[in-house]
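Student: Got a predicted structure here, sequence first:
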Amino acid sequence: MSRTLIEQNPDLRFADIDVRQLAHRAGRTPFFAYDRSAIDARIRKLRAMLPSGMHLHYSIKANPMPAVVHYLATRVDGFDVASAAEMALALNAGTAPTEIGFAGPGKSRDDLRRAVASGINIHAESATQLRLLTALGWELGVQPNVAIRVNPDFHVGHSGMRMGGGAAPFGVDVDQMPALLRELETREIALAGFHVFWGSQCLHAPTVIQAQRQSAELIAQLSDGLRTLPRFVNLGGGFGIPYFPGEAPLDLEAVCEAMHEWLPPLHEKLPGTKAILELGRYLVGEAGIYVCRVIDHKVSAGRTFLITDGGLHHHLAASGNFGQVLRRNFPVVLGNRPDDAPRQRCHVVGCLCTPLDRLADDVELPEAHIGDFVVVSQSGAYGRSASPIHFLSHPEPVEMLV
C-alpha cells in the first residue's frame, strides 16, 4: 500500500497483513479483501465528530457484497439502495423498512411494487413515479412511503461527479416542486421526506460545506406550508477519498464543525425531522484492496510490462474507465515485497485482449518476478460490482471480508 496513504489513514491495517496469507484464504487470485477494522475506524471517527442529530446511512451501491452489507447493518442507522436487489439485501440484513431509502430515476413498475409492499421509503424522481406509486398503493391496499428527490438549483464545483444542478435525469427540478407537492397532498401517499444529492467524490471541504448548507436551506423552503412535516431529510453525502498523488483527504473536522452550525436551525424549522447523511465510498473505499498475480514479465520496445491475471474486468475504476478524463494510477505495490526499493519502471496490465486493460502506467516498483502479488489499494468501493465481470469470460474474482 502507498506509504502516503498509510500515513494519512493510520487505522488501515492492510500494510501489516501478509498478502500471501490472504491469497491462501482466498484460494486463488485475483481477489478483493475488505477490512472490518478499517470500516469500524472510519465509522467511529464519524460518530465522534458528527452532530448528535445526524443519522448515518450506507449507500449499498458503493459495495454490495452481502457480508459487507450485513456487517454494516449493526453499525449504521440505515441503508440507501438503488435497485430491488439492493433493497432485498438491506431487508435481509435486518434493517427496518423505514430506515431504507430507494432512489434512482429508472425504477420499473415491478421494482416500485415490491418497494411499496415492503414499506420502505421510495424516493420519487418524477411526476410519473408519483402517479404510479399512487396506483400501486391502491392495488396493494397500503399507503406508500414517498420521499421526493430534489434536483437542486445550485451548482457546486470540486466534485468528481455532479449529481444535481441544471438539467439532470435525477430528481425533480426545484421550480417543479411546488406543483408536485400540491399534487402529492391530494393523493393517498405519506410524505416520508426529501432527498437532495448534489455530487460525489468531493475532497474540497468548503464545497461540501456550501452544498450541505444550501441543501438544508432548500429543504426548509420547500417545507413551508406543508400540512405534515417530512419525517426525514436525506442530505446526500459526496465525501471523497484520495486516490491519486497530490490529493489530500477531506477535512472532516471542518465539515463536521459546519454541521454543528447549520443543523440546529434546520431542526428548529423542521422539529422532529430526522437529518440523514448518506455515505458509501467514504465508509468502505479505503478499507479494500484488489490483489492479482504476475503471470508474465516481458520487454517490448524498451518498455517493461508486468502481465497479471487480473484487469479491468474486475476493477474498471483502477483502469481509468470509470470516469477519469485523464488516466491516473491508483496506489499500487508488490504485496509480497512492499518494502523493497523501487528498481524498475514498468506498466502493469491485465490479461484481456484490449490496450485499455491497464492497472498502472509507468510506475516504479521493485523488480518483479512471475508469481509476485500486485496490490491495488483504495479498492473497497466501486470495484467488482462496477466492472464488466463477464468480459472475455475469465473467472470472477473472490471477495472476502477479513
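Tutor: That came through fine.

Student: Could you use CA atoms for every contact and neighbour count after this?
Tutor: Noted.

Student: Just checking the distance from the host helix or strand of residue 222 to the centre of its chain.
Tutor: Per DSSP states H and E: residue 222 is located in helix 205-223. The chain centre lies 20 Å from the centre of helix 205-223; the measure is C-alpha atoms, centre = their mean, to the nearest Å.

Student: Name the residues that touch that helix?
Tutor: 152, 154, 156-158, 177-178, 194, 196, 198, 202, 229-230, 233, 235, 238-239, 250-252, 254-255, 258-259, 262-263, 266, 269-270 (C-alpha atoms under 8 Å, 6 or more residues apart in numbering).

Student: Quick check: buried residues in it?
Tutor: Neighbour counts over helix 205-223 (16 or more other C-alpha atoms under 10 Å) mark 205-209, 211-216, 218-220, 223 as buried.

Student: Output the contacting helices and strands for the longest strand seen in the chain.
Tutor: Secondary structure of the chain read by DSSP state E shows that its longest strand is strand 288-300. Secondary-structure packing of strand 288-300 (3 or more C-alpha pairs under 8 Å, 6 or more residues apart in numbering; DSSP states H and E): strand 31-34, strand 303-308, strand 373-376.

Student: now those as a markdown table including mean neighbour count and distance to residue 324?
Tutor: Putting the helices and strands packed on strand 288-300 into a markdown table (neighbours: other C-alpha atoms under 10 Å; distance: least, C-alpha to C-alpha, whole Å) gives the following:
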| stretch | mean neighbour count | distance to residue 324 |
| --- | --- | --- |
| strand 31-34 | 25 | 22 |
| strand 303-308 | 20 | 22 |
| strand 373-376 | 26 | 17 |
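
Student: of all the ones you listed, which lies closest to residue 391?
Tutor: strand 303-308 (15.9 Å; C-alpha to C-alpha).

Student: what's the closest one packed up against?
Tutor: In terms of contacts (3+ C-alpha pairs under 8 Å, 6+ apart), strand 303-308 is packed against strand 288-300, strand 344-349.

Student: The same query, at a cut-off of 10 Å, please.
Tutor: strand 288-300, strand 344-349, strand 358-365, strand 373-376 (3 or more C-alpha pairs under 10 Å, 6 or more residues apart in numbering; DSSP states H and E).

Student: So residue 389 sits against residue 395, correct?
Tutor: Yes - applying C-alpha atoms under 10 Å as the test, residue 389 and residue 395 come out as touching, 8.3 Å apart.

Student: alright, now check it against this:
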Amino acid sequence: MQAKKPEHAPQTQFASLDNCLLVGGIPLTRLVHRAGGTPLYVYDKTLLTARMQLLKSLVPVDLRINYSLKANPMPALVGHMAAQVDGFDVASSAEMQTALATVIQPEYISFSGPGKSDAELLQAIAAGVMVHVESLNELRRLDRIAGEHGYPTEVMLRINPDFDLKSSGLRMAGGPKQFGIDVEQIPRILEELDGMYVECVGFHFYTGSQNLNAKAINDMFTKTCELAISLANLPIGSKRQWVRRINLGGGFGIPYFPGDVALDINVVAAHLQDAVVRLKTVIPDVVVEIELGRYLVGEAGIYVTKVIDKKISRGQTFLVTDGGMNHHLAASGNLGQVIRKNYPVLVGNKINKDADQLATVVGPLCSPLDLLADNMFLAHAEVGDLIVVFQSGAYGASASPMNFLSRSPVAEVLI
C-alpha cells in the first residue's frame, strides 16, 4: 500500500533556518560536525526548561513534580532537570548514583521497581533515598537490612490498585502485576509494619503510561485520591495519623504518530488543583507528588543519523543510514508497538524542501527489523544527508540494544 503524501512537514518543537534544522539555535550540520559526526542524540535544554515552566505555571504550587530517570538517564540532562524539578524517581543502582550526584536531596529521590537486590536496598537506605516497596518480601528484606545496619529508614508502599489508567500505551496496574502490592493485601502489610524497624510514611501509585486522554488521566487521579484517603484511614498499630507523602503517579503522553492529539494539559492541571485540595483537606500537611518522564523530555530530543547509501530495489527507494534500531529501538517499532507506525522523520538539512520522494529509511544492521521510516514521503535525500527522528528525548539510547551486532555506541549531547 502506498503511503499518503503529507500536506505539510511534521509539527515539531524545533526551529529552522533556511533549509537546516536548528537545535538550541545551532544549525544541525554545524552541530553534527562539532559532535564528531553521527549517529547522535541531541537534547535541547531550552525546550526542557520551557516544558517545566509551562507545567509549573498550571499545576498547584504545592504539588511536587518528580522526573523519572528511566525516560532518559543521560547525566548532563539529569543535572539540568535537577534545577527544574522537585525530585527524582530511579529504577536502578546506576540511576540512583546519577541522581545522588545532583542538587536534589536524597529524601526526594525515590527508588521504584520490582527485583531490587539486597545490595541496592542497602545502598538506598545508606544514602537516605526513599524506597518504594513493591512486595511483602521486599519489605521484610529491607527491614532486616535496616535493622542490621542501624539505619533509620522511611519507606512508601507502592500500591497495585483494582483499576488501571484507561487508554494507556502501557497499563501497569489493575490486575495481576509485578508492580506494587495488591491493594487488598495492605491491611496485612500494615499489621506487620507495626512491629518493624522501618517506618512507612505513605503510598506510591503508578497505573499506566503514554496517555493522551485527559479524561482518563483525571478519572485515574480521582480514583487514586479516594483510594489513598481510604488507605490513610487504616492505622499502623496505635498510629492513626501516619501518612505524610502520596505519589499519585503520572502517565502523561506525547504525540508520536499521525492522528495523535497532544494531551490537554490545562484540563489535567485544573483537575490536579482539586485533587490536591481534596487530599490536603483530609490529610493535613501531606506532601503530594506526581512523577513524569517522557512528557518532560520526549519532545526535546532528536536522533540524527547520516545517509551512507541510497539504493533502489524493485522500484522502492531505500535510504541506508549509519544508525538504526540499535540506537533507537522505539522508532523501529520494537518497544511495544503492535502495529508499527512511523515517528515524525525529516531530512534535517533539507527541512524546507518538498517531501515528494517516497522512501524507506533503514539502519546498517543485518535485520529486516532495522527500520526508522517505512514507505514515507521525505525530501529527496542523497548520501551524506541527515535523517532526523523527532520525539526522541525519551526511551532512546538507554532503551535500545546498543551492543547488537557489536556496532559503535551512539553519542548524546545536551545543547
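Tutor: Looks like it came in fine. Computed from a predicted structure; not experimentally measured.

Student: After superposition, what is the TM-score?
Tutor: TM-score of the superposed chains, computed with TM-score structural alignment, normalised by the length of the first structure, equals 0.97; 400 aligned residues with a C-alpha RMSD of 1.6 Å.

Student: circling back: select, out of the helices and strands packed on strand 288-300 of the first structure, the one closest to residue 173 of the first structure.
Tutor: Among these, strand 31-34 comes nearest to residue 173 of the first structure, with 38.0 Å by C-alpha to C-alpha.

Student: quick check: that closest one aligns to which part of the second structure?
Tutor: Alignment of strand 31-34 of the first structure against the second structure: residues 40-43, by TM-score structural alignment.

Student: Just the ones of the contacts of helix 205-223 of the first structure in helices?
Tutor: Among the contacts of helix 205-223 of the first structure, the members falling in helices are 177, 178, 252, 254, 255, 258, 259, 262, 263, 266, 269 (criterion: DSSP state H).

Student: Can you give me the distance of the first one to residue 102 of the first structure?
Tutor: Residue 177 of the first structure sits 19 Å away from residue 102 of the first structure when distances are taken as C-alpha to C-alpha, to the nearest Å.

Student: Point out the most buried one among the helices and strands packed on strand 303-308 of the first structure.
Tutor: strand 373-376 (a mean of 26; mean count of other C-alpha atoms under 10 Å).

Student: average offset between the helix or strand just after that one and the second structure?
Tutor: Next along the chain after strand 373-376 of the first structure, taking DSSP H and E as the criterion, comes strand 398-401. Following the fit onto the second structure, the mean deviation recorded for strand 398-401 of the first structure is 0.4 Å by mean C-alpha distance after the TM-score superposition for the first structure.

Student: Which part of the second structure matches strand 398-401 of the first structure?
Tutor: Under TM-score structural alignment, strand 398-401 of the first structure corresponds to residues 411-414 of the second structure.

Student: Tell me the buried residues in that stretch?
Tutor: By neighbour count on 16+ other C-alpha under 10 Å, the buried set for stretch 411-414 of the second structure is 411, 412, 414.

Student: Using the centroid of the second structure, identify the residue furthest from it.
Tutor: residue 314 (40.0 Å; C-alpha atoms, centre = their mean).

Student: if we can go back for a sec, with neighbour numbers in mind, choose between residue 389 and residue 395 of the first structure.
Tutor: residue 389 (19 against 15; other C-alpha atoms under 10 Å).

Student: Map the more buried one onto the second structure.
Tutor: In the second structure, residue 389 of the first structure lands on residue 402 (TM-score structural alignment).

Student: helix/strand/coil for the residue lying closest to its match once chain neighbours are set aside?
Tutor: In space, residue 402 of the second structure comes closest to residue 326 once its chain neighbours are excluded; the distance is 4.9 Å by C-alpha to C-alpha, 6 or more residues apart in numbering. Per DSSP: H, G, I helix; E, B strand; the rest coil, the secondary structure class of residue 326 of the second structure is coil.

Student: Tell me which residues touch residue 326 of the second structure, please.
Tutor: With contact taken as C-alpha atoms under 10 Å, 6 or more residues apart in numbering, residue 326 of the second structure is in contact with 332, 363-365, 370, 396-397, 399-410.

Student: corresponding residue for it in the first structure?
Tutor: In the first structure, residue 326 of the second structure lands on residue 313 (TM-score structural alignment).

Student: The residue farthest from the centre of the second structure pairs with which position in the first structure?
Tutor: Per TM-score structural alignment, residue 314 of the second structure is aligned with residue 301.

Student: now do residue 193 of the second structure
Tutor: For residue 193 of the second structure, the residue aligned by TM-score structural alignment is residue 184.

Student: Likewise for residue 376 of the second structure?
Tutor: Aligned by TM-score structural alignment, residue 376 of the second structure pairs with residue 363 of the first structure.

Student: Residue 281 of the first structure versus residue 349 of the first structure, what's the distance?
Tutor: 25 Å.

Student: If you could redo that for residue 260 of the first structure, that was the one I meant.
Tutor: 23 Å.

Student: Neighbour count: these two, which is higher?
Tutor: Neighbour totals were compared for residue 260 of the first structure and residue 281, and residue 281 leads with 26 against 16 (other C-alpha under 10 Å).

Student: what sits against the more buried one?
Tutor: Neighbouring residues of residue 281 of the first structure by C-alpha under 10 Å, 6+ apart: 58-63, 200-201, 237-241, 287, 378-382.

Student: Alignment lookup: it to the second structure.
Tutor: Under the alignment (TM-score structural alignment), residue 281 of the first structure maps onto residue 294 of the second structure.

Student: same deal with residue 196 of the first structure?
Tutor: By TM-score structural alignment, residue 196 of the first structure lines up with residue 205 in the second structure.

Student: Correct me if wrong: its match contacts residue 245.
Tutor: No - with contact defined as C-alpha under 10 Å, residue 205 of the second structure does not count as touching residue 245 (11.4 Å).

Student: more neighbours, residue 177 and residue 102 of the first structure?
Tutor: Neighbour count, other C-alpha under 10 Å: between residue 177 of the first structure and residue 102, residue 102 has more, with 23 against 19.

Student: pretty sure that one is touching residue 124, no?
Tutor: Yes - counting by C-alpha under 10 Å, residue 102 of the first structure does reach residue 124; the two are 8.6 Å apart.

Student: how far away is residue 33 of the second structure from residue 318 of the second structure?
Tutor: 25 Å.

Student: Kindly apply the preceding question to residue 121 of the second structure instead.
Tutor: From residue 121 of the second structure to residue 318 of the second structure the distance is 49 Å (C-alpha to C-alpha).

Student: What residue in the first structure is paired with residue 250 of the second structure?
Tutor: By TM-score structural alignment, residue 250 of the second structure lines up with residue 237.

Student: Spit out the contact partners of that match.
Tutor: So residue 237 of the first structure contacts 56-59, 196-202, 208, 211-212, 276-282 (C-alpha under 10 Å, 6+ apart).

Student: Cool, thanks, signing off.
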